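*Asks:* Sequence first, then the predicted structure, then my questions.
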Amino acid sequence: MSSPEPLRTRSGGTTRLLGNELATLFRRSRTWAMLGALALIPILLGVALRIAGGTSAGRGPAFLDQITNNGLFVGVAATTVAIPLFLPLTISVTAGDAIAGEASHGTLRYLLIAPAGRVRLLLVKYLAAAAFCLAASLTLVIAGTVVGWALFPIGPVTLVSGTEVSVGEGLLRFLGIAAYVTVSLLGLSAIGLFLSTLTTVPVGAMAATAILAVASQIAGAIPQLSALHPFLFTDRWLDFADLLRAPVVWDSFVGNAGLQAAYIAVFGAAAVLRFTTRDVLS
């Protein structure tokens, strides 16, 4: 009859450890610098379009030509701009530093002395990286909405299917896009966490994660590798436009979630295997 108490202790310990990890992550000036850099994307985009007076239809990133008619599209266009490079870079820094950063500072073994356990520590580190994914995605959408509201007319949102919806529903759909992008980045976070267990040099894990993100997108752009495309973790990153249809088409969201879940399972298991068998000396 004594087993529930240890279970509650473990659960409470995980919650406290996660709280401490999130507090540490969002107290770092580096974290806020990266979020600030992401917020600059919609700001620069909105200011440039305001000065230039818009762009021709079909030119530039998706939704760019919609901004001058409805400023709510600034956040979506900024997200389209940030997905190929800027978002992966920030995620690579956060996930790549998760374990390697602790090892390089000599704090990893002290974390493991506490009754946390290696698997639980990995889980907490991954959840913190996932929280940053959400913060990064919301930063783009929210900053874009604020900038668009300040610089351009605001009105009913015309969806890609031609249907108009209210401002409120449009904002909800844009938050759905932030959720889609967050899910898209979870596979990359798992890859970064695994690479972080392989080294005590965080820069190496960060660089390798970012390079893999770029390489996956390059492979996805080569027609001769079309058979490989459905298995690339970046394959569905830009399919969030289906959330701007009437009715919403959920196939892309579900397919993307399944793809990212597969990467989380594979690289999460690899991270656990590596970390639980690794000699921690620092």
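*Replies:* That came through, no problem.
*Asks:* rest of the way, CA atoms for contacts and neighbours
*Replies:* Noted.
*Asks:* and the helix or strand hosting Ala103, which residues are buried?
*Replies:* Applying DSSP states H and E as the criterion places Ala103 in helix 100-104. Under the neighbour-count criterion of 16 or more other C-alpha atoms under 10 Å, helix 100-104 has Ala100, Gly101, Glu102, Ala103 buried.
*Asks:* Looking at these, spot the one nearest Phe233.
*Replies:* The shortest approach to Phe233 among those belongs to Ala100, at 23.0 Å (C-alpha to C-alpha).
*Asks:* Second structure for comparison follows:
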Amino acid sequence: MRAVQADEVHTARQPLLLALLASELTLLFRRRRTWAMLVALAAVPMLIAVAVRVTAVEPPPGRGPPFLDSITSNGLFVAVTALVVCIPLFLPLTVGVVAGDSIAGESQSGTLRYLLIAPAGRARLLVVKYAVVAVFCACATLTIALAGTLIGLALFPVGPVTLLSGDTIEIGESLIRLLLITSYITISLLGFAAIGLFVSTLTDVPVGAMAATVVLSIVSQVLDNLPQLEWLHPWLFTHYWLGFSDLLRQPIEWSSLASNALLQLGYLAVFGALAFGRFTTRDVLT
């Protein structure tokens, strides 16, 4: 009898969980702040493309961001260049804002206590909050890639792409490679999102959680550039953020993607557990 009742409760909670996820996604994309951040990200490839287009001097090889000197010969490189530019700061900044606000923002506004009344429970609410941040990671990365591709098509010639290995691939396969790069970067941000979610459970001040999350990404990148700490580099969540160059070779080298995914999974497990422990024992009703 108890087993049947447990199954009924589990079945009833599933649509509630999906409804909560849909509600949180709707809330995220109704905010002007979310669209402002996406527009700002889309502006990066546009600024790069316009600057290269209106400048009479072609960027010298090796100067500026990677692939910048390839834009004039093939507009598809606008998206790749913009992604390289956005990874160190702009993407962590926007993801840090969303992740840092996920729990702390609800707590500050007083809506967290009402969310916990729902049968979903604290653990499921935490999972939904993380899923929303993960969706934003994908949307932010796709926004840059899409804006870069469109402005590249509009301002520059587009044709077969020469890879880092010297091989040439057609436009269709080039777009598939760009989608793989976008997926790689999204995966790269998942561990960082888990860190931001954990930080958000520690405070009722969303601005503080946002700032702390972004600062952690900067600290990790600084440490990753210190040769004295080379032993630590493979354990830093930012270590593989720019490792997608292996996806621009023929054949594709998957080792960086696998190492990156494993590292991010580790950060997700550790900081997800910390967030769970903090959130499930936290008094949010006072």
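*Replies:* Right, received. Where do you want to start? None of these values were measured; they are calculated from a predicted model.
*Asks:* what's the TM-score for these two chains?
*Replies:* With the length set by TM-score structural alignment, normalised by the length of the first structure, the two chains reach a TM-score of 0.98; 282 aligned residues with a C-alpha RMSD of 0.9 Å.
*Asks:* before we move on, back to that, now do the buried residues in the helix or strand just after the helix holding Ala103 of the first structure.
*Replies:* Downstream of helix 100-104 of the first structure, the first helix or strand assigned by DSSP H and E is helix 108-113. Within helix 108-113 of the first structure, the residues that count as buried by 16+ other C-alpha under 10 Å are Leu108.
*Asks:* which bit of the second structure covers the very next helix or strand once past helix 108-113 of the first structure?
*Replies:* Downstream of helix 108-113 of the first structure, the first helix or strand assigned by DSSP H and E is helix 118-151. Under TM-score structural alignment, the match for helix 118-151 of the first structure in the second structure covers residues 122-155.
*Asks:* mind listing the strands for the second structure?
*Replies:* 161-162, 168-169 (DSSP state E).
*Asks:* Most tightly packed of the ones you listed?
*Replies:* strand 161-162 (a mean of 20; mean count of other C-alpha atoms under 10 Å).
*Asks:* just to revisit the earlier point, which other helices and strands contact the helix holding Ala103 of the first structure?
*Replies:* Applying 3 or more C-alpha pairs under 8 Å, 6 or more residues apart in numbering; DSSP states H and E, one finds that helix 100-104 of the first structure contacts helix 202-220.
*Asks:* And the alignment partner in the first structure of Leu248 of the second structure, how close does it get to Thr163 of the first structure?
*Replies:* Matched by TM-score structural alignment, Leu248 of the second structure corresponds to Leu244 in the first structure. As judged by C-alpha to C-alpha, to the nearest Å, Leu244 of the first structure and Thr163 of the first structure stand 9 Å apart.
*Asks:* more crowded one of those two?
*Replies:* Shown here are Leu244 of the first structure and Thr163; by other C-alpha atoms under 10 Å, Leu244 has more neighbours (22 against 13).
*Asks:* Next, the contact list for the more buried one, please.
*Replies:* Neighbouring residues of Leu244 of the first structure by C-alpha atoms under 8 Å, 6 or more residues apart in numbering: Leu159, Val160, Ser161, Arg173.
*Asks:* how about TSV for those, with distance to Tyr126 of the first structure added?
*Replies:* TSV is the format used below for those (distance: C-alpha to C-alpha, whole Å):
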residue	distance to Tyr126 of the first structure
Leu159	35
Val160	35
Ser161	37
Arg173	27
